[in-house]
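Asker: Quick check, what structure comes out for this input:
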Amino acid sequence: MVHMGEAVAWSPSSVDEHLLLGLVGGGLLSRHPGMKRPEWIVPPSVHREPDPSAGYVVSFVRLHERGFNVPAGRFMRALCHYYGVELHNFAPNAISQAASFVAVCEGFLGIEAHWDLWVHLFRCELHTVAGGARGLRRPVLAGGLTFALREGRKDKYIPGSMTSNNADWEKGWFYLCNDGAGLPAYTGKVLTERPGRWGRGVSDPAKREQLDLLTGALHRLAEKGLTVAAVIANFHW
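Answerer: Have a look, this model is predicted:
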């Protein structure tokens, strides 16, 4: 039996203004207008863990490098609502999976991000780390939500694997303006269990015909050589 121990502590932020301006220059972060309500804030050195002001959430450099930006799109907001999570709960590869899915739907299938297709193809998993003692796991304060293709459906989507080069990504946190309150407010939520809805797929038989058409189109794209890596290389979400 797996037991859940104490959560892994936050690391002080390694972010500075130069780093965030680099994201701005690359089109991965909104410009800093220098107004009373800036688009982003470098955490003060006295903040050893996140403590954003009202109207701000906690984001990470790596999430923006993987395809996230504000204002958050409809699909991103739907992910937060359906899985019951906040922005800091997304692992970098979860953002990559979601962003590439949106790009495939819009750029190759010619449709808006299709929610039923998403839950048909992907399952949600809880990420934890070893706790030292046998059978003990520790929740993470950031990045506890990951996505993976469902078993038996990997041939229904374009091929690809997520990068494992995410070392120390959780140190790159900063405060991001929650434009229009599109994202859930930051509460420091920690994911400690996998709710049943995380594993649900599409059960309505009436929707299966359309899903078969869409997955057939994805299979043909894969046969032509389209990969997740190629999609990721060409988008900004």
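Asker: Every contact and neighbour count from this point should use C-alpha atoms.
Answerer: Noted.
Asker: tell me which element the residue positioned nearest the centre of the chain falls in.
Answerer: Taking CA atoms, centre = their mean as the criterion, Ile95 is the residue nearest the geometric centre of the chain, at 2.8 Å. Here Ile95 sits within helix 92-104, counting by DSSP states H and E.
Asker: Here is the second sequence; please produce its structure so I can put it next to the first one:
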Amino acid sequence: MAAEDLEWERSKISGQDMNLLKKMGFTKKENALRFPKEESYPSPPIEYRLHHQLTPNSILHVSIFITLCECFLGVQPNWALWKRIFCLRRNGSHGVAYNIGGVVICVRSDVEYFDVQFPDSVQGWRKRWLYVHEESSGSVEYNIAPFDGRAKIHRRRSWDAEATEEEKSRQRRDDSHP
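Answerer: Reported below is the predicted structural model:
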């Protein structure tokens, strides 16, 4: 099966969506975002990456976590705390992993956390893909991987990994020296 035969729909980004992104300040830099034309399969230009790797609710989890750390706990968001609260799970239906939003961020079952009321449905979000210009960080470690529609999402044991004692210790040191 060719990569182009995988389940994709033409992006439904509208002029209204583009205006909202501009109003929100996401398009201040020239050519920061590119919108697909009549494409039914993503083919991002060089130096652009496909946007929507996470589900909308996963993005909300990230935002809440950053706000919790910075505004309420008074610490920098950190990996040790993140791994204590969250894990990942594969997103799909009927044995099929999604090409977009194939991984979902979840609160661990043994953790007490905010009772966040997520929308029951965010219909159509997978149809609103676009391209984001990648500004190189100078380190491959932090760059977004190029799009590969053939890539399969395979569950990994590391998705459930909690913070190691070393990570917890390092975080305690960092938190005590603001």
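Asker: which bit of the second structure covers the helix holding Ile95 of the first structure?
Answerer: Matched against the second structure by TM-score structural alignment, helix 92-104 of the first structure falls on residues 56-68.
Asker: Now tell me what touches that stretch from outside.
Answerer: With CA atoms under 8 Å, 6 or more residues apart in numbering as the test, stretch 56-68 of the second structure has contacts from Gln76, Pro77, Trp82, Val104, Ile105, Cys106, Phe118, Val122, Trp125.
Asker: One more pass at 6 Å, please.
Answerer: Pro77, Val104, Ile105 (CA atoms under 6 Å, 6 or more residues apart in numbering).
Asker: In the first structure, what residue corresponds to the first one?
Answerer: Meaning Pro77 of the second structure. Using TM-score structural alignment, Pro77 of the second structure pairs with Ala113 in the first structure.
Asker: And for Arg126 of the second structure?
Answerer: In the first structure, Arg126 of the second structure lands on Glu170 (TM-score structural alignment).
Asker: how about the helices in the second structure?
Answerer: When assigned using DSSP state H, the helices of the second structure occupy the ranges 15-23, 56-67, 79-85, 165-176.
Asker: a markdown table please, covering those and showing distance to Val96 of the second structure.
Answerer: Formatted as a markdown table, those follow (distance: least, CA to CA, whole Å):
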| stretch | distance to Val96 of the second structure |
| --- | --- |
| helix 15-23 | 29 |
| helix 56-67 | 19 |
| helix 79-85 | 26 |
| helix 165-176 | 35 |
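Asker: deepest of those, which one?
Answerer: Of all the helices of the second structure, helix 79-85 has the most neighbours on average by mean count of other CA atoms under 10 Å, namely a mean of 17.
Asker: Average offset of that one relative to the first structure?
Answerer: Helix 79-85 of the second structure differs from its equivalent in the first structure by a mean of 0.6 Å after superposition (mean CA distance after the TM-score superposition for the first structure).
Asker: Report the aligned residue range of the second structure for stretch 63-76 of the first structure.
Answerer: Going by TM-score structural alignment: stretch 63-76 of the first structure matches no residues.
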